[in-house]
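# Sequence and predicted structure are below.
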Amino acid sequence: MASYRFQLFLNISFFLILAIGQSSIAAANDDRKASVVFAYIVYMGSAPEGEYLATSRQRTMLQKVIRGSSVEESMIRSYRRSLNGFAAKLTEEEVEELANMKGVVSIIPNRIYHPRTTRSWDFMGFSNTVRRNPTVESNVIIGVIDSGIWPELPSFSDKGFGPPPKKWKGVCRGGKNFTCNNKVIGARFYKSVPSGDESARDNSGHGTHTASTAAGNVVKDVSFFGLAQGTARGGVPSARIAAYKVCHKKGCESVDILAAFDDAIADGVDILSVSLGSAESTEFFDDVIAIGSFHAMEKGILTLNSAGNNGVAGPLGVESVAPWMVAVAASTTDRRLSTKVVLGNGKTLNGFSVNPDTFNGKKLPLLYGREVSSICSEDDARLCSESCVDSKLVKGKIVLCDNSGSDSVVYSAGAAGSIVLDDLPVSFITPLPSPGLNARDYDLLLSYKNSTKNPVAEILRSESIKESYSPVVAQFSSLGPNFIAPDILKPDITAPGAEILAAYSPISSPSGSPVDKRRVKYSILSGTSMSCPHVAGIAAYVKTFHPDWSPSAIKSALMTTAWAMDRTKNPDGEISYGSGHVNPVRAIVPGLVYETSKEDYIKLMCSLGYTQDNIKQISGEISACPVKSKNVPARDMNYPSLAASVPTVKSFTVSFRRTVKNVGLPNSIYRVQISPNPKLKVEVVPKVLTFKALKETKTFTVTVSGGGLSAKSMESTTLVWSDGTHIVRSPIVVHTYPSIKSS
């Protein structure tokens, strides 16, 4: 049985498993009654000139296949502003008939995507007094595709804001009792199946948290019941927010996500923050986030996407793999919440949890899960599984559980607290005091209990402690490499994503447990959902200084100026953190940038073996692969990082061709440096790049040789171009991980 704390991590730290989001719906008319219909996206490519004509044609196409049934009953929504297509409830026969119609690019089954759920900005050296241009910043619009927003919170007050930028073409369709303002300038909600949740208001807290992290106002003296007290603010406090609610209690449907992209692009957002994903990487043409973000890229909009919470031990790998998006991993800051457990013998154990409560110096009796159940097997009882905790035995006591998700069960039974086995060193909010201990300390706790006649313990209130070895990639953050395109390194970058304090929905339980009746306006969450909006805010910050930069130029600036991560503290290396830890202050002055165009991405897909139809499923247009493009390695795409999949054990020589544009000083000379790795030989030609003007480009080639790599292993080094003022750093990674196709 799945444990509650694990479910809490899924819902609040935001790693959830992809499910096909199709509950069968009985057909409503006589012709279709005997069939079962499901939701599908009928994708027809880029938006045509007229919205009305697009809708009219879509309805005509649908009417032809449903034959006399109601179009209104079948059609879920129309995509007509930035994309062309529609979502509808269809039988298998109707899907087959539509697929053969002229103009239909692809038909995609509806899927359920899920969210991947203060001090962080100062930790990055990005203080509130950093150089800014508030007037320019107020013209930047960040679109947040998530679970909605709570606009009345101080983080979203429009005090001091003027009217929305003239470029804004969106609306405020937030539903009943929802009002936008000059800070939250737009809101829309999407729900494929009508329900009582017809509003852009955030019922879960996730969207409010991510929006305030990206662009929330400066709000002083906030905390979670006194914990993590400080000033909450977003990366660009003067920027505007447009909220697109696609997530509800059961998840986020792909038909709605694509609709949000369709609207956001046409509304005029500058940056898109999308802290959602499936459970594993999928082909670009099967992923609505990849499709939507490709269309956003065409319109000059950069999409930031959470890398996923599959964890260091997860077999599925990083989920966000499309090269036109920024895939953001999660890492720690120098502040960590610790919850101590004081045993009756005076020994103190350090646990992980967000616990604002105190026992006031009182030690309470300890009971093991298997001692508090008479109806369950010993294994289930030790886990404190549902219905296995006898409320008569645990009231006022502390229960020890081998399951790190039993908090809600124990709380409902009336226990005063629980102590759980949990090797994930991240603090989560639980409905009752419930620190997690690693295996070593948990064994010490059990040993004390089993050797003591009347074992007791006290759970202390959590305290903030200084973490000297941060940043470290969080254990829940998904690892690369990129299983779809192994020669493109993913994730791209890492940012703070552990124990982040930000705004929250005041009607949602902070622990995610239905039995938790507490309500707050600011809460502490963890996940790549939290790291993604950090980088979205920084991307918007870069755009305020360089409004004419392309999405790939902004992405390059973020990646090449990132802090180098300490490999000794991050043993998985670049496949866990990409180019490094985002550095906001340096990102606005990168010196050189690697730019990629739509044509470059199409050439990449050709080199991956994508057919013309596959590419059309993404771009919406017929794009012929250039002659011999399939023979051009994917690693030659002009990406800011350099990666190559090489043979196991055998010797190898791989080359990379790159072009950089000068955005630093008009007259500058950059010299190359390679960090030493005895297992790799690296040659760069030329070794010096001389620029005489801004926007001038130079091309160079990197050749890497080595051998003897075992299966599923990697080696890396670093390429640096420097003119003495700017440091342009790119990781070089060779690995033996296979692609999905080859495995």
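Good, I have the coordinates. In this text the structure is predicted, and so the values were computed from the model without any measurement.
# Every contact and neighbour count from this point should use C-alpha atoms.
Will do.
# which residue is nearest the centroid of the chain?
Centroid check for the chain by Cα atoms, centre = their mean gives residue 306 as the closest residue, at 1.6 Å.
# Quick one: residues contacting that one.
With contact set as Cα atoms under 8 Å, 6 or more residues apart in numbering, residue 306 has these partners: 116, 274-277, 320, 327-329, 528-529, 531-532.
# rerun that using 10 Å as the cut-off
Applying Cα atoms under 10 Å, 6 or more residues apart in numbering to residue 306 gives the contacts 14, 115-117, 273-277, 318-320, 325-330, 477-478, 491, 494, 527-533, 535.
# now do residue 725
Applying Cα under 10 Å, 6+ apart, the residues near residue 725 are 589, 590, 591, 664, 665, 668, 670.
# now, which of these sits nearest residue 252?
Relative to residue 252, the closest of those is residue 590; by Cα to Cα it sits at 36.2 Å.
# And that closest one, how far from residue 637?
Look at residue 590 and residue 637: by Cα to Cα, to the nearest Å, they are 20 Å apart.
# Residue 8 too?
Taking Cα to Cα, one finds residue 8 at 40 Å from residue 637.
# neighbour count winner among these two?
The neighbour comparison of residue 8 against residue 637 (other Cα atoms under 10 Å) goes to residue 637, with 26 against 23.
# what about versus this one:
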Amino acid sequence: MTTFLFLIVFSCLALSFQSYGDERKVHIVYMGGRSKGVSSSSLSSIHHSMLNKVLSSGVSSSESIVYSYGRSFNGFAARLTDEEVEKLSEMDGVVSVLPNTKFQPHTTRSWDFMGLTRNLSLRYPNQGNVIVGVLDTGIWPESESFSGDGLGSLPSKFKGTCQTGGTNFTCNNKLIGARYYNADNFFDPREFKSPRDAIGHGTHTSSTAAGRAVGGASYFGLAEGEARGAVPEARIAMYKVCWLGYGCSGADILKAFDDAIADGVDIISVSLGSGFPFEYYEDPIAIGSFHAMKNGILTSNSAGNAGPFPISVANYAPWSLTVAASSIDRKFVSNVVLGNGNTYIGIAINSFNLGNSVSPLIYGGDAVNVSTGSSELISSYCFDGYMNSQKVKGNLVLCNGLFGEEGIPNADGLGVILSSDNYKDVAFNFRLPATVLSSQDVQEVLAYIRSSSNPIATIKMSDEWNDTLAPTVVSFSSRGPNPITPDILKPDLTAPGVDIIAAWSLAASPTFNPEDQRITKFNIISGTSMSCPHATGAAAYVKSAHPSWSPAAIKSALMTTATPMDSRKNEDAEFAYGAGHINPVKAVDPGLIFDASEQDYITFLCKQGYNTSTLQRLTGDNCTCNGIAPGKAWNLNYPSFSLSVPDNGYALGSFYRTVTNVGFPNSTYYATVFAPENLKISVEPASLSFTQVGEKKSFVVKVDGGKLFQQPIMSACITWFDGVHSVRTPVVVFTTVLPLPFNVDQGADLRSIGKANFPRLNGNLMGN
């Protein structure tokens, strides 16, 4: 099924990177950093002037231009032909002209699971001054998760606005800002021309990161309890860049970054990603997050839902935080009980209660719709339109595969038993009684149907089981290594992203299916889209404790205090979970941090082959690459170590790092190395002594793994310990592999990927 999923998504996600002929399509004209002292109105005039020089006769710049980026960096988006794109690309000051690529969106037990209890979440009084900016599908402002009751006045630093779109959308002291963007002017009839959320995804991610505490939250009675974010009193600013039936455009994303930076947010959360690896200068999320970093703002990104394929990780720029998805200690189980008394354990979020009643049970392969050209094989997968409704009506149906459940309610079936061996670690929700069994169990159920004259069964409402193996990285979470810079380990860490309950839009289907007319205030979904706001919330929590810390400092604190993961449960090791599982409570007191400035990232880019001219246009200052030759990224002050080696090459590397003391004024840290026998790692010096907070010390890590052949990954770690603080950094050594020729969608809900892309299923890439 995984191979099938991979192929169908590739066939439907091939992006159009160029316009053809005289057809006008939106492009991003990126011009680098904004020069100091130049107003946004002056830049807008420059943009219009540039357009007037290249546009065809009879077309004005006001007709062509979509956005003028000038609040935080320089550039614009405009509708252009191929010829106009070429002319603009050759103009002085233009860094690049990018196609308007589509991106896709990639809980409340989870915070307690990480040790961030409600009392601890309110520990730092500065929390109300922290602003979380979210780029997503919009927000449902009336949700209790976004209540402004009891919160103080707005932070004076916030310069944003609340765009109502002429509707009844309103902001308050919690939801302090909301904007929406639509470069291509595409509106599904079910959408709102405002920041209001028609999909549910943005409401879910926002409340996960910074939602108020809401008691009695549940999904139709399941997972009942208190729903809250990591920083319940922090403020939220929503930037709606994703639309029902359309996706998320690069032009809109870049404009949202431009506004969010200028508005004064502290952390930016982006649960979106591309299906293809881009160079940093071609990726709107990498570009936007670079300028956020320049302005002291950390961007938290989802790693993508393309796992378990290698080199599938999205959002891999070193200046942002890349988050994988892992399980929590709650599992939803929906069992099947047959007429012969046998019980089979299924995985599903099944909120339908059939009680003790039993119903007739049939096999999908026995309900062939001959009039549509179906066959026993096709109908065994229960594909919509290929089922015989006379045989399905009123029955429970056993199906092969995971994505054919829509054929059952549309043929008047009562419920469905599905099959999957690939997704045993994540539960899906459905619009009818349903559960998912292993293929072996499905064969036993089929044998019962074949041997019984009157097969009957029932599907039990979900129970919540304690998952003692948690946390483990979920199968769908995208894996490293980094497709652009293998010597920067990605993902950075992992956070809860499986079966997460959070606020939901009342206009959205809980199952991403327009035929599902149910309404719920809270929903349970899975994806790295759900793990990203957990890291966002944790970053905001650290920011509330340390308002002056840089983005790199916050990121370092989260990575070096992460809980180590068991590689026996995750064979991809650090390529699955990075530094480990996020621990917000420990992150506020990391002891040492690996800080990095804009100049450090500039040096990194020079090492990646950028030239001085490109850098100056990118940063807006007089930085150069003089004296910096292209080479390895080993000396970027990163809280992890990655050594990629050509196949049959020698694993030899030397890494220079500097740490800053944020722990005890007088302290000495000692380095301990954990490594396999065939990997030699030395740390020089092996101890670091500090006499004051803020003091910096440097060290060198030397790695010798000998000659390597077909080595997927060797894992090690270095831990600095002062008797109280453990500062842990992972070390990975591996032979370089070529990236896959394509990647799969960073979808909001894993199940929606298959639904959206299989013929005759009326979905789209957003899972609707």
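The structure has been received and is ready for your questions. Every value quoted in this text rests on a predicted model; they were computed, and no experiment measured them.
# that older thread, where helices are concerned, which of the contacts of residue 725 of the first structure count?
Applying DSSP state H to the contacts of residue 725 of the first structure, no entry is found in helices.
# Now stretch 686-701 of the first structure: buried residues?
Neighbour-count burial for stretch 686-701 of the first structure flags 689, 691, 694, 695, 697 (criterion: 16 or more other Cα atoms under 10 Å).
# give me the number of residues near the equivalent of residue 275 of the second structure over in the first structure?
Residue pairing (TM-score structural alignment): residue 275 of the second structure is matched to residue 279 of the first structure. By the criterion of other Cα under 10 Å, residue 279 of the first structure has 22 neighbours.
# now the end-to-end length of stretch 9-22 of the first structure.
End-to-end distance for stretch 9-22 of the first structure: 24 Å, by Cα to Cα.
# Return the distance of it from the chain's centre.
Distance of stretch 9-22 of the first structure from its chain centroid, counting by Cα atoms, centre = their mean, to the nearest Å, is 12 Å.
# Let me know the secondary structure of residue 479 of the second structure.
Following DSSP: H, G, I helix; E, B strand; the rest coil, residue 479 of the second structure is assigned to coil.
# That one touches residue 309, doesn't it?
Yes. The pair residue 479 of the second structure / residue 309 is scored as a contact, 6.3 Å apart, by Cα atoms under 10 Å.
# So for those two, which sits in the more crowded spot?
The neighbour comparison of residue 479 of the second structure against residue 309 (other Cα under 10 Å) goes to residue 479, with 30 against 20.
# State the distance from the more buried one to residue 608 of the second structure.
The gap separating residue 479 of the second structure from residue 608 of the second structure is 22 Å, by Cα to Cα.
# again, but for residue 468 of the second structure
The span separating residue 468 of the second structure from residue 608 of the second structure equals 43 Å under the rule Cα to Cα.
# Comparing the two, which residue is more hemmed in?
The residue with more neighbours, out of residue 468 of the second structure and residue 608, is residue 608; 16 against 10, by other Cα under 10 Å.
# And for that one, nearest residue in space, chain neighbours not counted?
In this structure, residue 608 of the second structure finds its nearest non-sequential neighbour in residue 630, 5.8 Å apart by Cα to Cα, 6 or more residues apart in numbering.
# residues in contact with that neighbour?
Remark: with contacts taken as Cα under 10 Å, 6+ apart, residue 630 of the second structure is in contact with 603, 604, 605, 606, 607, 608, 609, 610, 611.
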